[in-house]
Structure formats: structure tokens, C-alpha cells
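Visitor: Quick one, what's the 3D model for this:
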Amino acid sequence: MAHAPQIRIPATYMRGGTSKGVFFNLADLPEQAQQPGPARDALLLRVIGSPDPYQKHTDGMGGATSSTSKTVILSKSDHQDFDVDYLFGQVAIDKPFVDWSGNCGNLTAAVGAFAINNGLVDRDRIPDNGIAVVRIWQVNIQKAIIAHVPITNGEVQETGDFELDGVTFPAAEVQVEFMDPADGDGALFPTGRLVDQLEVPDVGTFEATMINAGIPTIFIQAQDLGYTGTELQGDINEDPAALARFEAIRAHGAVKMGLINDVGEAAARQHTPKVAMVAPPRNYQASSGKDVLAADIDLSVRALSMGKLHHAMMGTAAVAIGTAAAIPGTLVNRAAGGGERKAVVFGHPSGSLRVGAEAVAQGESWQVTKAVMSRSARILMEGWVRVPADSV
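Guide: Down below sits the predicted model:
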């Protein structure tokens, strides 16, 4: 019996923020995977090692968590005034699908470095020393992102002393600006209200702020579900009933936001929307053992990604947090103490993070011009990934 040989594909394994994933230059993919469709999805699933009923990703590059089961495809931009087109694929762990419905804000921090290293940015835009401003077109949500990548002696600087809670070692700081971060073509608040009553059968009725910024996100108050907002992963992820309640909230919120027509469609759209709990600041101990003091944060946030509580905070959800915090009256703003804010520091399971946003009232609606935060990125490995030839 003949068996298919393995093929090898140039790839780079990178950490961006508190996530990591496999990065590809579009031109390096097998021809049939250079276009969206089943062949591309099949390839990325095999690269990551999904679907894996054991949920370990032993036979792939994935890390069996939502933060580490990610893929990125980059190409020189077809859009005027941009350097690189950035497409993100969130690979399901135990199911055979790739979710293309949103962006990954954490991996965005690595896009500029990959683009520079792979010749996708014109050489005259890269200083010998200083900051390279990389103009990124985010394909999933059709938005502009600006990455400020440090350069030393003409090369991307990856080492440094910038510390990011949720990442073990310090690295060079990469500032990322999410321009006009309202997701897609929809309204910032798809229901037209800052706070809604979200009715979830067999769970309850909750106040909710539903926002399209960075990534569609449903914010609820931790106390309404019996939580404090200081929970760590084990407190949620080891409770199947709790996870089921959060998924029900996510599905019904997605319908109310107009993202899906029926709650049954939520299972095929796991990446978006996100669900996050907010609470006023209080002291707690982060997963690393670090003490997070109420005096040092404005609020606490716990967010779920791909059905599990995230170990830190998704970058796109941080954009949603900063945006909602800047708008008086939202649940996020209320948890932070109310009033006008241009930045907040929020606590998450691994520590804290600062994010800024600029919001402007336009009559009865709001416009957010940009959200800004700092992350870091580093190449972990580069070379080729190998997959069986019949995977594509």
C-alpha cells in the first residue's frame, strides 16, 4: 500500500503578546491553499494537529489552548498606503474547522516583525536604528492597524526589558494602534444601546454591554453570575456547568448583536463574539503568584475564548475593554468608577494590562478613533513545517 510523502512548507513559529502561532507567507503555501477554501483549512488543521479528540495537539504545532492554536497568513498588501495584509485563522482544537470571523490582537504584535524579516515591507521604510512604522491591513475585519517595531542595526529588535503579564520573559516593546476599531462595517453598539437586558433561557436575565470594537464582545457583571471578577482559570474551566452557562450567554448575545440568526449557529462561530465579566477592583493573587492590588488597577476583567477562560487577555478583547471604558455608561466604564477615561488598567488572571482609547460623542452615538496598547513579540523557531501531502 502506497502512502503519501510529507511535504514541507516554509513557516515561522512566533509569540505575539500572550499568544503564539504558526506564521506563513502566502506565496509559500501550496498553490491550492493560496486561496480561501477547504484546501487551506485542511492544511492549517493538519499543521496545528486538529481535530484532536485527546485535546493535546501531540501530532501538530498547536498548544491545545485557544492562545496557542493559531495561524497567520501574510502577504505584501494590495491596499494603497499599507505594507502588509494580515489574515488570522483560529483553529479549533477538537473540531475540524478554522474560524476566520475575527482578528487576534496579540499576534498582531508579531505581524510587523514577520513582515520586515520576510521582505514584505519596503526597505526604505525601515530605519537603521529607531522605530519602523508598519502599516497593517487586517483582512478578517477590514481594519487598519499600525505596529511600531523597534529596529537595531537594521534588524528587528526582539530582546528588551519590557515585561508583559502572562509572558514569562521580558522582550522589546511593540506599540500597536488599532485604528477605528469598531469591528467590520457594523455599529459600535449593534443594538443602539450602551446597556441591554440580555435574556438567556435557563440561565437568567442580565445587564450586558455588547460592543463591536477590536472583536465583538459581550460584557456582563461578574456579580450577576455569582463571581467576584478575581477568578483564575481553574475556577471556571474545571466547572462544566459554568462553561455551559457562558456559552449560552455567548450564543444568545450573538443573536442580539446580529452576528448569527439562531443560537444553533454559535457552535460554528466559536471565535466571536467573546464573553467577558467585569467587576470593580479588588486585591487578588494572579496565576503566577503575583499580588495584584486594587489600588493599582481600575477594574477586573475575566474573558472567555473558544469556550474557556483565557489565561490572560486576548488583545482584541483588550481593545474592546479600552473602548467601552472610554464611553460613560457602559458596564466596563461603570466597573472602572465611571466618568471620562482615555485609558484604563485592568486586572486579568495573569496580572494587569493598560489600554488606551480615544472616544468621541457624535450626537447620540459614539466613534472611537483608535485604541492603543503595548505588547511584545519573538521568533521561537523558523524553517519548515511538514504535513502529509494528502492533507491539502
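
Visitor: CA atoms for contacts and neighbours, from now on please.
Guide: Noted.

Visitor: The stretch 151-300 of the chain: strands as residue ranges?
Guide: Ranges of strands in the stretch 151-300 of the chain, per DSSP state E, counting those that start in this stretch, are 155-156, 174-179, 196-200, 204-213, 215-221, 274-279, 284-285, 291-292, 299-305.

Visitor: Here is the second sequence; please produce its structure so I can put it next to the first one:
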Amino acid sequence: MTTPQIKIPATYMRGGTSKGVFFKLNDLPTVAQVPGKVRDNLLLRVIGSPDPYGKHTDGMGGATSSTSKTVILSKSSKQDHDVDYLFGQVAIDKPFIDWSGNCGNLTAAVGSFAISNGLVAAERIPQNGICTVRIWQANIHKTIIAHVPITNGEVQETGDFELDGVTFPAAEVAIEFLNPAADAGEGGGAMFPTGNLVDELEVPGIGTFKATLINAGIPTIFVNAADIGYTGTELQEAINGDDAALARFETIRAYGAVKMGLISDISQAVARAHTPKIAFVAPPQSYVSSSAKQVNANDIDLLVRALSMGKLHHAMMGTAAVAIGTAAAIPGTLVNIAAGSIAREAVSFGHPSGTLRVGAAAELINGQWTVTKAIMSRSARVLMDGWVKVPGDCF
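Guide: Purely as a prediction, here's the structure:
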């Protein structure tokens, strides 16, 4: 006997340079309202994973790390917060969802969804102006503030704010990541888990590299582009079409994860593909972006390319941008050195799709670097609202 499909209320949203399927926690089937295999199986089927064809033809995923994402939201259980935000990064070709980190890009859509779906108290929403949505990021236990524009009592999604990596303009949403490195939890809870601004990262069979290992926004491994044979101007096809290069990056990432204390053995890296991220940096240089836009060296402070879920990202992950902004503000890190070795409260960097500016204020207190907030602008838009359908026996 065949099992019919069931329908679940859902919203398909773009946030920053990512998009994903958003759910209210209490709209999920009761058995999927708690973490575990049942929930994972349901969300895998929603996205269309695992897909050996790598296309997500039979699901809502877009067959890239930027578009294979799920979000679960609920009224916040934390005092002085509006919404709890849980993010799942769905693997494309494996039956696996990584819950170990945040998606900074989709954070821009969390505030909009929360307002439109009754998760923010009505008295906190102005008729016109900016609604400040207090988000508890449940994956990493951090507070994020989204400043969402409101027009005539509703979320304003249209506007003239342009974001490289996104085709059309939209309304600007400013995002504040509060204390993005405090109590990082993993890797000893420190912004620099090894205690060093720069480490010598030994990767057997590949080499030894200078690396900045930082817990800010998301655990990130920064290496110099030149040390691994790149210029920092690469676009996706230069790396994603090179299986040997991708394997080298994954090996470096695995050894970096061990050095950061995130895993105890490199074999465990496959089970946390979302974190840490690996990125490479270089001083400013002119290049042509993936959209054929000319990026001039004079308009940026440095170049950064980052990998997500084993592939070079088409733009920049929001959480990695927090790490970039934080590291750029701290003299002596590889990011700061690539940006000219001067103290900065904001940095503009070139990525494959264009440029991005992120601000961060860091200070040295009792010999330890701390950062109070990182700030960047994103945009968000509802793409489709209604129900997603899945076979009733898939979970």
C-alpha cells in the first residue's frame, strides 16, 4: 500500500546570498519537533538529499551549499529575545544534516519571517520604521540583532540595496552579531583556540602552512593564498572543477579542525562538514568577478576566498564574513596582514561575486582579544509561501 504525501506549512526565502526552507517549529509533525533522526529524515526529503545526481531535482534544495539549507523558528525561550533560530546545513550527496554552526546570510531572513509569522510581539513592530528583532541563534548560543524595515505595518522587502552575489536589489537589513567570539564553547571557548594569532599548521603529505585559527561568527581557518598556490582572485570554476585541489582543502581543513580542538581525529571531519570553514587571503588585486563586474584593487582592503561544504563559495558566507571582519581588526593575524597590517574597525574585501564590507570592534583586555559586535548589511525576500509536500513515510 502506498503512503500519500503530507503537507507542512513552509516558506521558501532568500537571505543574503543563500536561500532555504523556513518552518515554524510547531508546524512540523509532532515527532519532528524534537532533534533527532526523524527530524533529519524529514528535512532531508524536503531538500531532496541524498542525491547521487547532485541536482536536487526531487526536492527544494538548489544543489549548492548556499541553497541546501533549512531553518526552524519558534518564539524564544530566552529572556529579552524574540525568536529562537535553528539552522540545518543539508549535505547534497549524503544523508546528513550539520547542526554545528549558523548561517549568517539566512539570518537576514529570520527577522522578516519572525515578524510576518507572529513570532515578534505586535507592540514591538512600528507602523513605519525599523523593527529590531532579537534573535537567539540556537546552534551556537549567540545573540543576533536584525534591523528590519517596516512599511505600513508590514515587512518591506523591496528596495535599492544591492548585494554582490544577488541578482536583484532589495531592502537593506542591517545585522549585528553580538559578542561573536565570546564563549565559543568549542576549541576551549577562546577566540583564538591555540592562543596564537598565527600558527604553523602541519598537514602530512601536503605541507606546513601559516594559519590563523579563529572562533568568531563561525570557526574559521585562514591561510595565505600564495602559500597554497593561489592568487586570491580565483572564481568557482578554478577550484570546484579540480578534485585534487578540493581534496587538499578538505585535508587542510581536517587538520585545522583538530588543532582548533573541534575534533580529536581527522576522521571526524566528515561528520562536521559545515564547520570549521577554510578560507585563503591575499593583498588587494584587481580582478573580474563572476558577473563580469570589474573589482578594482583600490576599492578593497584584501581578497578572500572561502570554501563551504567542500566547494568554493560563490560569494561569502555571512558567518565567515564575521570572522574576516574580526580577524582584520586584530593586528598580526593573516587577515590583518593581507589588509595592510593596520588596525581597522571595518574592512572591505573582494570575493568571487564582488565585494563586501563588514565592521568589527576588537580590543585587547587582560591579554585576551575580545570583540563586542560585528556588523554587516544583507537583504531578504520571500520567494514562495504555502506548504511543502513530502511522502508520509519518509520520516
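
Visitor: returning to that earlier point: of all the strands of the stretch 151-300 of structure 1, which one comes closest to residue 43 of structure 1?
Guide: If you check each of the strands of the stretch 151-300 of structure 1 against residue 43 of structure 1 by CA to CA, strand 299-305 wins as the nearest, at 22.9 Å.

Visitor: Using a markdown table, lay out the strands of the stretch 151-300 of structure 1 together with distance to residue 386 of structure 1 and mean neighbour count.
Guide: Compiled in a markdown table, the strands of the stretch 151-300 of structure 1 are given as follows (distance: least, CA to CA, whole Å; neighbours: other CA atoms under 10 Å):
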| stretch | distance to residue 386 of structure 1 | mean neighbour count |
| --- | --- | --- |
| strand 155-156 | 27 | 20 |
| strand 174-179 | 31 | 22 |
| strand 196-200 | 45 | 16 |
| strand 204-213 | 36 | 23 |
| strand 215-221 | 32 | 27 |
| strand 274-279 | 32 | 26 |
| strand 284-285 | 41 | 18 |
| strand 291-292 | 43 | 16 |
| strand 299-305 | 28 | 26 |
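
Visitor: Can you add distance to residue 378 of structure 1 and give those back as JSON lines?
Guide: Listed next are the strands of the stretch 151-300 of structure 1 as JSON lines, based on distance: least, CA to CA, whole Å:
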{"stretch": "strand 155-156", "distance to residue 378 of structure 1": "10"}
{"stretch": "strand 174-179", "distance to residue 378 of structure 1": "11"}
{"stretch": "strand 196-200", "distance to residue 378 of structure 1": "41"}
{"stretch": "strand 204-213", "distance to residue 378 of structure 1": "26"}
{"stretch": "strand 215-221", "distance to residue 378 of structure 1": "24"}
{"stretch": "strand 274-279", "distance to residue 378 of structure 1": "26"}
{"stretch": "strand 284-285", "distance to residue 378 of structure 1": "27"}
{"stretch": "strand 291-292", "distance to residue 378 of structure 1": "26"}
{"stretch": "strand 299-305", "distance to residue 378 of structure 1": "23"}
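
Visitor: Which of these sits closest to residue 63 of structure 1?
Guide: Minimum separation from residue 63 of structure 1 across the strands of the stretch 151-300 of structure 1 (CA to CA) falls at strand 299-305, 14.4 Å.

Visitor: tell me what the closest one is packed against?
Guide: For strand 299-305 of structure 1, the packing partners by 3 or more CA pairs under 8 Å, 6 or more residues apart in numbering; DSSP states H and E come out as strand 274-279, strand 343-348.

Visitor: residues in structure 2 aligned with that strand?
Guide: Under TM-score structural alignment, strand 299-305 of structure 1 corresponds to residues 302-308 of structure 2.

Visitor: Adding distance to residue 101 of structure 1 as columns, could you present the helices and strands packed on strand 299-305 of structure 1 in JSON lines?
Guide: Below are those laid out as JSON lines (distance: least, CA to CA, whole Å):
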{"stretch": "strand 274-279", "distance to residue 101 of structure 1": "12"}
{"stretch": "strand 343-348", "distance to residue 101 of structure 1": "24"}
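
Visitor: Right, I'll call it a day here.
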